[in-house]
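Enquirer: generate a structure from the sequence data that follows.
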Amino acid sequence: MLKRLWSKKGETDSQATLPIQPDNIPEHIAIIMDGNGRWAKHKGLPRIAGHHTGMKTVKRITIAANDLGVKFLTLYAFSTENWKRPKDEVEFLMKLPQQFLELEIEELMENNVQVRMMGDKDQLPPHTRKAVEDAMSRTANNTGLVLNFALNYGGRLELIKAVQAVAEQVQNGQLQVDHINEDLFSTYMQSKEMPDPDLLIRTSGEIRLSNFMLWQLAYSEFYFTDVYWPEFSEAHFMAAIQEYQRRARRFGGV
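Expert: As a prediction, this is how the structure comes out:
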C-alpha cells in the first residue's frame, strides 16, 4: 500500500512517459507545500531563501494546474501552528503573499485565475491582509482556476468554529438537531463554495496531514513525494496526477 502512496526522487522520469487522461483530471487539488527550510539547509542557504524559492514554485504549479483544466487549487501557505516559528521567519512568511500577488497579479488576471483565501484573516498583519483582500477583489469576476490560499488556517479550528455556529443556531431555534447531516455541516466549512479535494499532494517526505482540511480530505487520494517544494516541478505535478488516475475511487463502495 505504501508504494501506491509514495514517490521517491527519480521516479518521475519513468512516470512521465504515461499519458495524462484529459477526461480524468482532478477537479480540486490540495497541496501541503513542505520542505522549503530543509531545501535551503541542504543548499547552505538561510531558511527564508527556501521560502522565497518556493514562491516561484507556486507560480509554476498554478500555471500547470490552470493549463490542465484543474478547477480548484488549494495551497497550504501558513498554518495556525506556524506562529511558533522564529519571529524573523514568520515576518518573512507574512511578506510573501504580498510579494507574490503584487508580482503575479497581472498574469493571474490574464489567465482568468480567481484568488481566494481560507483561514483567520484577523490575525494577519495589515499588509498581508490587504494584499490578499485586494487580489481577491480584483480577481473576483474571473471564471478560471480558483487559487485558494490556506493562510493562518487550521483544520481543528475550522471544525470548532463550525460546531460553534451550528450550536448557536440550534440554541436560537434556527436549526433542528435532526436536520444536521454531512451536507448541512459542510456548508459551515470555509471551503463551502468548493468541492472536496480529489487529490492531496504533500512534498518533502512527510506523511501526515498537519491539521489541514481534516473534514474535506475524508475521501481524497493522497500522494506523498520526497521532493522538496522548491524543487517540485511541472513533471512532478504530472506524476502525481498520473498516479491519481491509476487509483479506483470507490468512496466506501465496492
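
Enquirer: going forward, measure contacts and count neighbours with C-alpha atoms only.
Expert: OK.

Enquirer: what segments of the stretch 51-200 of the chain are strands?
Expert: Secondary structure of the stretch 51-200 of the chain, counting by DSSP state E, counting those that start in this stretch: strands at 72-79, 114-118, 146-153, 199-202.

Enquirer: list the helices and strands the longest helix seen in the chain packs on?
Expert: Counting residues, the longest helix found in the chain (DSSP state H) is helix 87-110. Judged by 3 or more CA pairs under 8 Å, 6 or more residues apart in numbering; DSSP states H and E, the packing partners of helix 87-110 are helix 47-68, helix 126-138.

Enquirer: against which helices or strands is the last one packed?
Expert: Contacting helix 126-138 under the criterion 3+ CA pairs under 8 Å, 6+ apart are the following elements: helix 87-110, strand 114-118.

Enquirer: and for it, what's in contact with it?
Expert: Applying CA atoms under 8 Å, 6 or more residues apart in numbering, the external contacts of helix 126-138 come out as M94, K95, P97, Q98, L101, E102, I105, Q114, V115, R116, M117, K121.

Enquirer: neighbours of R208, how many?
Expert: When neighbours are defined as other CA atoms under 10 Å, R208 has 11 of them.

Enquirer: and what of Q245?
Expert: Neighbour count of Q245, defined by other CA under 10 Å: 17.

Enquirer: looks like it contacts P19 (just checking).
Expert: No - the criterion here is CA atoms under 8 Å, and Q245 misses it with P19 at 10.1 Å.

Enquirer: just name the most buried of the helices and strands packed on helix 126-138.
Expert: Sort the helices and strands packed on helix 126-138 by mean neighbour count, taking mean count of other CA atoms under 10 Å, and strand 114-118 sits at the top with a mean of 22.

Enquirer: quick one: that one to helix 126-138, angle?
Expert: 130 degrees (axes from the mean of the first three to the mean of the last three CA atoms, to 10 degrees).

Enquirer: now do strand 114-118: distance to the chain's middle.
Expert: Strand 114-118 sits 11 Å away from the centroid of its parent chain (CA atoms, centre = their mean, to the nearest Å).

Enquirer: just want the angle from it to strand 72-79.
Expert: Going by the same axes, to 10 degrees, strand 114-118 makes 40 degrees with strand 72-79.

Enquirer: stretch 207-226: which residues count as buried?
Expert: If you call a residue buried by 16 or more other CA atoms under 10 Å, then stretch 207-226 has these buried ones: 211-213, 215-217, 220-226.

Enquirer: please generate a structure for the following sequence too, so the two can be compared:
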Amino acid sequence: MSRRSSDTANGLLYGLYQKRLRRDLAGVGPGSLPRHVAMIIDGNRRWARQAGMTTVAHGHRAGAAKMREFLEWCDDLGIEVVTLYLLSSDNLTNRPSSELSDLIEIIAELADDLSRYRDWRVKHVGSTAGLPERLVGSLADAEKRTADKKGMHINLAVGYGGRKEITDAMRSIVAAHSAEGGSLETLADLLTPDLIGAHLYTGGQPDPDLVIRTSGEQRLSDFMLWQSAHSEFYFVEALGPDLREVDFLRAMRDYSRRQRRYGS
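Expert: Next up is the predicted model:
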C-alpha cells in the first residue's frame, strides 16, 4: 500500500472512530458529562523545537489556535464553563523576555478573537500585577464586549497562580470585614470554605469537574488549587498543538464512566 493510500485509510478509520465516540456520548445520561472543564495546555515549546521552528513563539501560536478548536468541541458538547491556563504568575519571572513578549501578544490576540466568536462570554481570571498594559486592556475589552452574551463561559487564566489566588481571597475577606468594623475574633467565626470560594477569581462559578493536561505531564502547576479539590483529572500524551478531537472525546467518555466520590 502506498503512503497516500495508507494515510487515506487511516483518515477514514479515524473519522469512523470519532463518529462512534460522538454517538456514545450522545447516549449518556444527564449529569454524566462535566459542567466545567479546565485545561492546562502544555508542550507548545517542545512542539516548536521538535518541528525545527526558529522560535518557540510558533508553538505558542499553534497552541492558541488549538485552544479555539478545543473551545468549539466543548461548546458543541454542551459544556457550560471552560477555563484555559494560558500564563501563570510564575511564567512572568521565569521565561525569557523575548518569549514572554511573543506569548503576551498571542494571548491578547486570542482574547480578542474569542470575544468576537459565537456567543461566548470571556472573563479574565488572575492578577493584573506584572502584566503589560496592552494585555490588561485586551482582556478587559474582551470581558466588556461579551458581558451580555449568554453562551459558554470562558475563563482565561492569565497572570494566574493558585496560591496567590487564595492569598488574594483572604486579603479581600479581611479588608471587607475590617471596612465593616469587624474584629479578628468575629472574622475567625465567619471563615468558611464557601466564603473563601466566593472571594476567589472564579467566585460564583462551579468548580471544575474535569481538569485536562496535555503533553503527558501529570501535575497541577499551581492551577486552581482550591477549586480542583474534588475534580477528576485526565492526562493526554499529545503536545498542546497536536491535541485531536478524538483525544477530547476520549476524555469525555472516560469522565462519563467514572464514579465521582467527592473525597469520600
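
Enquirer: nearest to H179 of structure 1, of the helices and strands packed on helix 126-138 of structure 1?
Expert: strand 114-118 (26.1 Å; CA to CA).

Enquirer: so the closest one corresponds to what in structure 2?
Expert: Taken onto structure 2 by TM-score structural alignment, strand 114-118 of structure 1 occupies residues 121-125 there.

Enquirer: biggest helix in structure 2 by residues?
Expert: Secondary structure of structure 2 per DSSP H: the longest helix is helix 3-26.

Enquirer: sorry, back to before: now render the helices and strands packed on helix 87-110 of structure 1 as JSON lines, adding mean neighbour count and distance to D198 of structure 1.
Expert: Rendered in JSON lines, the data for these read as follows (neighbours: other CA atoms under 10 Å; distance: least, CA to CA, whole Å):
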{"stretch": "helix 47-68", "mean neighbour count": "18", "distance to D198 of structure 1": "14"}
{"stretch": "helix 126-138", "mean neighbour count": "17", "distance to D198 of structure 1": "24"}
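
Enquirer: how about those helices in CSV, adding distance to L200 of structure 1?
Expert: Converted to CSV, these look like this (distance: least, CA to CA, whole Å):
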stretch, distance to L200 of structure 1
helix 47-68, 14
helix 126-138, 23
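
Enquirer: between those, which gets nearest to P230 of structure 1?
Expert: Minimum separation from P230 of structure 1 across those (CA to CA) falls at helix 47-68, 4.4 Å.

Enquirer: about what we covered before: looking at the buried residues of stretch 207-226 of structure 1, which two lie furthest apart in space?
Expert: Largest separation among the buried residues of stretch 207-226 of structure 1 by CA to CA: W215 and D226, giving 25.3 Å.

Enquirer: tell me the counterpart of F237 of structure 1 in structure 2.
Expert: Aligned partner of F237 of structure 1 by TM-score structural alignment: F248.

Enquirer: residues contacting its match?
Expert: Taking CA under 8 Å, 6+ apart, one finds F70, W73 in contact with F248 of structure 2.

Enquirer: got it, and L18 of structure 1?
Expert: Q242.

Enquirer: what residues are up against T55 of structure 2?
Expert: So T55 of structure 2 contacts A48, R49 (CA under 8 Å, 6+ apart).

Enquirer: and W47 of structure 2, by the same measure?
Expert: Per CA under 8 Å, 6+ apart, neighbours of W47 of structure 2: G59, L239, G240, P241.

Enquirer: just the ones of the residues you listed in helices?
Expert: G59.

Enquirer: may I ask which two of the contacts of W47 of structure 2 are separated the most?
Expert: Spanning the widest gap among the contacts of W47 of structure 2 are G59 and L239, at 9.8 Å by CA to CA.

Enquirer: residues shared between the contacts of the two?
Expert: Counting by CA under 8 Å, 6+ apart, the residues touching both G59 of structure 2 and L239 are N44, R46, W47.

Enquirer: aligned counterpart of the last one in structure 1, please.
Expert: For W47 of structure 2, the aligned position in structure 1 is occupied by W39, per TM-score structural alignment.

Enquirer: chain center to the helix or strand that match falls within: distance?
Expert: Taking DSSP states H and E as the definition, W39 of structure 1 sits inside helix 36-42. Relative to its parent chain, helix 36-42 of structure 1 has a centroid offset of 20 Å by CA atoms, centre = their mean.

Enquirer: mean deviation of it from structure 2?
Expert: Mean deviation of helix 36-42 of structure 1 relative to structure 2 after superposition (mean CA distance after the TM-score superposition for structure 1): 0.6 Å.

Enquirer: do stretch 130-137 of structure 1 as well
Expert: Mean deviation for stretch 130-137 of structure 1: 1.0 Å (mean CA distance after the TM-score superposition for structure 1).

Enquirer: residue range for that stretch in structure 2?
Expert: Mapping stretch 130-137 of structure 1 onto structure 2 (TM-score structural alignment) gives residues 137-144.

Enquirer: repeat for stretch 58-65 of structure 1
Expert: Mapping stretch 58-65 of structure 1 onto structure 2 (TM-score structural alignment) gives residues 67-74.

Enquirer: how close does the matching stretch sit to structure 1?
Expert: Stretch 67-74 of structure 2 differs from its equivalent in structure 1 by a mean of 0.8 Å after superposition (mean CA distance after the TM-score superposition for structure 1).
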